[in-house]
Every structure is written in structure tokens, then in C-alpha cells.
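**Q** Return atomic coordinates for the entry below.
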Amino acid sequence: MQVTPAATLRPAAAHALRLSTETLDDATSLTRATGRQRRHSSILKVSCWAAAHHQHNSNPQHFKATGIRIAKTLHAFYQFCRPHTIFGTIIGITSVSLLPVKSLDDFTLIAIWGFLEALVAALCMNVYVVGLNQIFDIEIDKVNKPTLPLASGEFSVPTAVVLVVAFLVMSISIGIRSKSAPLMCALLVSFLLGSAYSIDVPLLRWKRHAFLAAFCIIFVRAVVVQLAFFAHMQQHVLKRPLAPTRSVVFATFFMCCFAAVIALFKDIPDVDGDRDFGIQSMTVRLGQQRVHRLCINILMTAYAAAILVGASSTNLYEKIVIVSGHVLLASTLWQRAQQFDIENKDCITQFYMFIWKLFYAEYFLIPFV
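**A** Take a look at the predicted model:
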């Protein structure tokens, strides 16, 4: 057996040692790389989970914030439309449109469509008129009605301008499409008087003058609504000869009294701002207490006249409804008037809205006249 010399073994051992060291280094590097990869993977997983968790939590909050913004915008628009006037328009036009109806056979699809055309056109014009008034009354409303959207800053002036122009265009477009002369007449008169009432240019801004301001409100609410929409339904929709009925004549005269009261009483809670900005309303001239008493006397006189009209009816059922209905409304008015506090602005505002409720109630009685 041959013995390998030591000199021969040293290079081989050295080579083996190098191989072992390189293998160990490779293994160590691989282990470190694997560790880094695991750490990066863990960090990536945590980051993904955090992002998903944040998105999951932020979505409901985002939707909630969006919902709140939409609700605030809708509420501002609701206030911008002056809802008590909207309700008055809906109830008034519906009541007057029923006056030409003689039987259930008149409730055809054509008649219903004609009524809806008139109602929607009138509502659009209503928004135009009240919106235009707010555009020109921003500074006054900051004193008198600070919660309105323009006065409070919820709506900008450009937004309000876009709204009033859009509703004006819609109203006139519906009127033209209907080809109804009475409806177009009502819309144009409302547009002209509503513009003259509010627009602040020479010869206009009629709300500065008590008589002209009252004329605008009385003519639209009492004359135009009763006569024009009655004519629209009777002549244009039902195709009957235009002949005023007892009900529409009564409604016109009675609503002249009511519109006059609304025109006078609406300025009682606004006396401070009107006085500061040179609006010569009847309240500024005569004082709140005297205008309040005048309004109550006008309404009580109108109710007394309505009771006499009901008592003269030959139909027992109509007589009972008209007389008892107006007695109830008159007694309610008298009772509320005794509790009226001229020094309490909230009480004044509530009483003004109560007058609008009496206005609504009257339209439920008019078809029985």
C-alpha cells in the first residue's frame, strides 16, 4: 500500500476547505435572502391589510359625509322655494281646477294631463318669483330671515341665478307647449309682476311701495289664480264655453281679502329690515299693532260675508258645510288673535304661518259654494 505524502494532501485539503466555505457562504446568503423575502412579504401583507381596512372604514364615512351634504343641499333648496307659497299654489290651483268639473266623466286622462301641465308650470313660476326676490333681498334677509339659503351663505348668488332662470324657462316652455291662452296669460302676468316686485332698477322694485307691493300679491294670488286657471280648465281642457260660476266669483272676491291680509301681515315680522333698507311697507308707516288689527278685521269681515253667502244657498248640504266651516275658521282666528303678542317675533311668525293655513283651508270650502 502506497502512502500519500503530506505535501500532496495540503492542496487538496485547502481546496476542500474553500469549497466548504463557499458552500457555507452560499447557504448563509440564501438564508438571509429568504429571511428578507419573508420580512418583505410580511410587511407587504400588513400594508395591504392596513390599506384594505382603511378603505373599509373610510367608505361608510365617505358615504355618510356625502349623504349629509346632499341632505343639506336639498333642505336649502326646500327653503329657497319658500314651501308655504308652494303649498298655497298647489292647493289653490287644485281647488280652482275642480270648479268647472260637473261629473266624474270629466276626469279623463286629457283633463288630468291639462291640470298637471298648469300646476307644474305654475310651480316653476312660483320658484322663479320667490327665488328672484331672495336674490335682490340678500342684505335685508340677513336681518329679517337669516336662515334663508342666500342670506346664510348655503347658496351662492350664481347658484340662485341658475335656479331662477332654469325654472323660468321650464315654466314658459310648459306654457307654450300647452297652447293654452289662459295658462300663458297667467304665467306672463306672474312673471311681469314678480319681476317688477323684486328687481332693483329704476321704475321697478315695487315692494318699496306699500300699494304697489300689495297690488302685485293681490292680483296674482286672487285674480290670476282664480280666473286664469279656471278658464284654462273650462275652456282649453274641457272645451266648454267660458262662463263664470258662483264658486269662482266668490273665490275671486274672498281671495282678494285674503291676499291683502297676506300682503300686509308678511311685513310685520320684517319691520326692522324694511325700515333699515327704506322699504315703505304699511307696517313701517302705521306700526305693527295697527296693521295686525287691520288684518284681523279684514279676515273677520270676509268670513262674515262667506257665512251670509252660505246661508243664502238653496242646497242644504252646501249651506251646512259653508256656514259651519267658516264659523269654525272665524272662531279659530279670533281665539288665536287674542293670544297674539306683538313683542314676540316668534309669535308673529307663527301667526303669519297660521294665516297661510287659513288660506289653505278656504280652498277646501270654495268648491262647496
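
**Q** can we go C-alpha only for contacts and neighbour counts from here?
**A** Noted.

**Q** residue contacts, Ser324?
**A** Shown in contact with Ser324 (CA atoms under 8 Å, 6 or more residues apart in numbering): no residues.

**Q** Next one: it from Gly310, what distance?
**A** 9 Å (CA to CA, to the nearest Å).

**Q** Need the overlap of contacts for these two.
**A** By CA under 8 Å, 6+ apart, no residue touches both Ser324 and Gly310.

**Q** In contact with the nearest residue to Trp206 once chain neighbours are set aside: list those residues for me.
**A** Leaving aside its sequence neighbours, Trp206 sits nearest to Tyr197 (CA to CA, 6 or more residues apart in numbering; 4.5 Å). Neighbouring residues of Tyr197 by CA under 8 Å, 6+ apart: 133, 204-207, 212-213, 216.

**Q** got those as a markdown table, with neighbour count columns?
**A** Formatted as a markdown table, these follow (neighbours: other CA atoms under 10 Å):
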| residue | neighbour count |
| --- | --- |
| Asn133 | 19 |
| Leu204 | 15 |
| Arg205 | 20 |
| Trp206 | 24 |
| Lys207 | 23 |
| Leu212 | 18 |
| Ala213 | 24 |
| Cys216 | 24 |
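
**Q** same for the helix or strand hosting Cys347, what does it pack against?
**A** Using DSSP states H and E, Cys347 sits in helix 345-365. Packed against helix 345-365, as judged by 3 or more CA pairs under 8 Å, 6 or more residues apart in numbering; DSSP states H and E, are the following elements: helix 83-98, helix 246-265, helix 316-338.

**Q** Tell me which of those helices sits nearest to Val224.
**A** helix 246-265 (8.9 Å; CA to CA).

**Q** Can you spell out which helices and strands pack onto that closest one?
**A** Using 3+ CA pairs under 8 Å, 6+ apart, the elements in contact with helix 246-265 are helix 210-218, helix 288-311, helix 345-365.

**Q** Moving C-terminal from it, which element do we reach first?
**A** Sequence order places helix 271-276 as the next helix or strand after helix 246-265, per DSSP H and E.

**Q** That next one: how far from the chain's middle?
**A** The chain centre lies 25 Å from the centre of helix 271-276; the measure is CA atoms, centre = their mean, to the nearest Å.

**Q** try stretch 211-223
**A** 22 Å.

**Q** any idea how far the closest residue to Gln288 other than its chain neighbours is from Met170?
**A** With sequence-adjacent residues excluded and distances taken as CA to CA, 6+ apart, Gln288 is closest to Ile268, at 5.6 Å. Distance of Ile268 to Met170, given as CA to CA: 33 Å.

**Q** Mind checking which of those two has more residues around it?
**A** Higher neighbour count among Ile268 and Met170: Ile268, with 24 against 18, using other CA atoms under 10 Å.

**Q** got the contact list for that one?
**A** 283, 288, 291-292, 348.

**Q** how close does it get to Phe230?
**A** Distance of Ile268 to Phe230, given as CA to CA: 32 Å.

**Q** Could you do Ile355 as well?
**A** Using CA to CA, Ile355 is found at 24 Å from Phe230.

**Q** next up, for comparison:
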Amino acid sequence: MSDSQSSNSNQTPTNPAQTDSRSAKARQMLGMKGAASGETSIWKIRLQLMKPITWIPLIWGVVCGAASSGNFTWNLENVMIAAACMLLSGPLMTGYTQTLNDFYDREIDAINEPYRPIPSGAISIPQVVTQIFVLLLGGLAIAYSLDLWAGHEFPTMTILTLGGALIAYIYSAPPLKLKQNGWLGNYALGSSYIALPWWAGQALFGKLDATIMILTLFYSMAGLGIAIVNDFKSVEGDRQLGLKSLPVMFGVGTAAWICVCAIDVFQAGIAAYLISIHQNLYAVILLLLVIPQITFQDMYFLRNPLENDVKYQASAQPFLVLGMLVAALALGNAGV
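**A** The predicted structure is shown next:
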């Protein structure tokens, strides 16, 4: 027998079922669509409730805020403080938001995502409530500590944290439950993912003023588009429970176009502002980063938003978040 034949005979064939199982477990830990159920470790279940995949934009937002402040310098102290702010924005406050959302969405999750920890019975309601309060109090403690470090006379970080917690509550909980309205809910989500962590990074290393707040709220309209993408996975459950998500109100096709227009137009608007403050190179780079997003919108999302939502986000969102950093660096360079 030849060496190549021997080598081939010793190779272990790939088992598609094992591959699918590993993928489902990974999705479970990250809190993604298509996860497996049946996890028994309470700590893994708690982590699943916190949806680690959703922490990344918030952590990135802190980076953008630090960059736009124009005052961040690379030393150990600043890196540690930035890391603490990322812990605040990502695992703690986003974890709080996601756990709170799962708590109030347990009925609709039983339809759309029955593998989630609460509808599957993997964790009890008292355990979920405890987790919500622990994450919130931990976030407030770190926010107050960051205010002390920054020497804030006004507790900016603490107020931002309380504001974010309030938005998370009225987004998920009755009677307001903003997520029942496709426009208000998605903008609340988009601004929480872009503006709030950006403000935190800006306030920590510089001055949070009206200009930065308005610009990031404008940028959050692109975040509204990203938030709409998440509505497509739950369109059937939303329709059954009477939730007015954009895919339910306008239909899947029209909602997909609203989504991509919001993402592209408002990024272009930020580029136009950068040109107005003579940051032309940054504006060109930002516009160049929009082009692959449009390409992936055409390739995946607009053709079948129900099937390709995850594939589209994985392909296009890296360019959007890179564009955020480009805009932040431009603002820092311009001293805005």
C-alpha cells in the first residue's frame, strides 16, 4: 500500500452531525439564532442569557468614543480604564439588557426561540431576576468608580449607565415596551449600541458635548437599520403576538429596503459632515467602507432577508464598525 493510500485510510471522516452539534453549542453560548438546548451548567446558561455576541458593538463604541475624544494616549493606566469601561458597556450593561429582554420576552421566545434558557426551563425566574440586579448593580459600581477616576464633578458615567438601564427597561417591559413599535424600538436599540458607549468613551477621556451627542444620535440611525435586521428572525412570532415590527408592518421586502437605506444613507451623511469640517480623507475612507456593505446587501440580504440575515450581518457589519472608528478618528483629529 502506498503512503498516500495509508494516509487516506487513516483519516477520520468528518461527521456532519458532530459538526452541526458543535456549531449549535457555540451558537448557544453566544446567544445566537439556531442554538442547541439542553445545557445543564448554570454558569453557561447565565452566559447564554447575556448573549456575548451582542457585547462586541458596545465594546467597539467605547473605542470610538475614546478615539473621538482626541485625548486617549497609550499607557497602562488608560488601557486599564478603557478596559473597565468596556466591561461596563459590554458584559455588564449589555448583559443586563439582554437578560432583562429575555425575561420579558419569554412568551414570544417560546414561539421564535424555544431553546432560549427561560422558555426551555433551563433557569428559574428567581435566578433570572437575581442576575438582572447583579449585573445592574455591578455596572453602576464600575460607572461610579470611573467617574471618580475621571474627576467628574457631575457623575456623567453613572448617569449614562442609569439612562442606559432605563432605556433597556422601557424597551423590553410593559407598559411602554418600545420594541412593540418598529420605529421607536429599533432606534432605541440602535442608539444604545452606537451613541451610549460612544458617549461613555468620550466622557471618560475627553468632554462630552452637544456636537458629539447630536452626531452620534444621527449615526444611530444607521444602527436603527442594523436593529431592523434582527426583526426578521422573529417575524412569525411578532405577527402572532401583534408586535409592530417593521417586517410585520411593511412586509419583508419593503422592510429590507428600509433597513439598508437607513444603514447606507446615514453613513453617507456622516461622511458629508466630515467633508464639511475638512476631514476629506476620512470621509473618502468612510464612503469606501460603505461600498462593500451595499454589495453584501445586494448579494444576501435583499434577495432573502429571512434566510440570509445572519450571513449578511457577518459579512457587512465589520465594514460598518470600521467606518465608525474612521469617523471617530476624524472627529478627534478635527478637535470637535
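
**Q** Now the residue mapped onto the residue nearest to Trp206 of the first structure from the second structure: which helix or strand?
**A** Superposed on the second structure with TM-score structural alignment, Tyr197 of the first structure falls opposite Tyr171. For Tyr171 of the second structure, the host element (DSSP H and E) is helix 156-172.

**Q** Which positions within that helix qualify as buried?
**A** For helix 156-172 of the second structure, the neighbour count (16 or more other CA atoms under 10 Å) marks 156-158, 160-162, 164-165, 167-172 as buried.

**Q** Tell me which residues touch the equivalent of Val165 of the first structure over in the second structure, please.
**A** Structural correspondence for Val165 of the first structure with respect to the second structure (TM-score structural alignment): Phe133. For Phe133 of the second structure, the contacting residues are Tyr96, by CA under 8 Å, 6+ apart.

**Q** element containing Phe133 of the second structure?
**A** Phe133 of the second structure belongs to helix 125-150 when elements are defined using DSSP H and E.

**Q** which residue in the second structure lines up with Pro146 of the first structure?
**A** Match for Pro146 of the first structure (TM-score structural alignment): Pro114.

**Q** Next, the contact list for its match, please.
**A** Going by CA under 8 Å, 6+ apart, the list of residues near Pro114 of the second structure reads Ser120.

**Q** now the one 3 residues further on
**A** For Pro117 of the second structure, the residues meeting the contact criterion (CA under 8 Å, 6+ apart) are 37, 45, 48-49, 123.

**Q** Mind filtering these down to those shared with the first structure?
**A** With both residues aligned by TM-score structural alignment, their matches' CA atoms under 8 Å, the contacts of those that the first structure also has are 45, 48-49, 123.

**Q** Among the residues you listed, which pair sits farthest apart?
**A** By the measure CA to CA, Gln48 and Ile123 form the most distant pair in those, at 10.8 Å.

**Q** So these two - more neighbours on which side?
**A** Neighbours were counted for Gln48 of the second structure and for Ile123 using other CA under 10 Å; Gln48 has more, 24 against 18.

**Q** and the more buried one, how far is that from Ala314 of the second structure?
**A** Relative to Ala314 of the second structure, Gln48 of the second structure is positioned 19 Å away (CA to CA).

**Q** same question, Lys51 of the second structure
**A** As for Lys51 of the second structure, its distance to Ala314 of the second structure is 16 Å (criterion: CA to CA).

**Q** Specify which residue of these two has the higher count of neighbours.
**A** Each of Lys51 of the second structure and Ala314 has its neighbours counted (other CA under 10 Å); Lys51 has more, 22 against 12.

**Q** And the contacts of stretch 339-346 of the first structure?
**A** With CA under 8 Å, 6+ apart as the criterion, stretch 339-346 of the first structure contacts 269, 288-289, 347-348, 351.

**Q** now do stretch 57-69 of the second structure
**A** 72, 82, 85-87, 89-90, 94, 193-207, 321, 324-325, 327-333, 335-336.

**Q** which among the residues you listed end up buried?
**A** 72, 82, 85-87, 89-90, 94, 193-207, 321, 324-325, 327-332.

**Q** I'd like to know how far the closest residue to Ile108 of the second structure other than its chain neighbours sits from Pro247 of the second structure.
**A** Sequence neighbours aside, Gly237 is the residue nearest to Ile108 of the second structure in space, at 6.1 Å (criterion: CA to CA, 6+ apart). Distance from Gly237 of the second structure to Pro247 of the second structure, counting by CA to CA: 12 Å.

**Q** Give me the more crowded residue out of these two.
**A** Per other CA under 10 Å, whichever of Gly237 of the second structure and Pro247 has more neighbours is Pro247, with 26 against 18.

**Q** any idea what that one aligns with in the first structure?
**A** By TM-score structural alignment, Pro247 of the second structure lines up with Thr283.

**Q** any idea how far the match of Pro146 of the first structure is from Gln5 of the second structure?
**A** Using CA to CA, we find Pro114 of the second structure at a distance of 47 Å from Gln5 of the second structure.

**Q** What of Leu47 of the second structure?
**A** From Leu47 of the second structure to Gln5 of the second structure the distance is 46 Å (CA to CA).

**Q** and what of Gly164 of the second structure?
**A** 62 Å.

**Q** residue contacts, the counterpart of Lys179 of the second structure in the first structure?
**A** Using TM-score structural alignment, the partner of Lys179 of the second structure in the first structure is Lys207. By CA under 8 Å, 6+ apart, Lys207 of the first structure lies in contact with 197-198, 213, 279, 281.

**Q** Quick one: those as TSV, columns for distance to Gly88 of the first structure too.
**A** Formatted as TSV, the contacts of Lys207 of the first structure follow (distance: CA to CA, whole Å):
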residue	distance to Gly88 of the first structure
Tyr197	19
Ser198	20
Ala213	19
Ile279	25
Ser281	23
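
**Q** between those residues, which is closest to Lys142 of the first structure?
**A** Lys142 of the first structure has its nearest neighbour among the contacts of Lys207 of the first structure in Ile279, at 14.9 Å by CA to CA.

**Q** so the closest one touches His209, yeah?
**A** Yes - between Ile279 of the first structure and His209 there is a contact at 6.9 Å, judged by CA atoms under 8 Å.

**Q** could you point out which element follows the helix or strand hosting Val127 of the first structure?
**A** Counting by DSSP H and E, the element that carries Val127 of the first structure is helix 109-136. Remark: after helix 109-136 of the first structure, the chain's next helix or strand is helix 138-144, criterion DSSP H and E.

**Q** That following helix vs the second structure, mean deviation?
**A** Superposed on the second structure, helix 138-144 of the first structure shows a mean distance of 1.8 Å to its aligned residues (mean CA distance after the TM-score superposition for the first structure).
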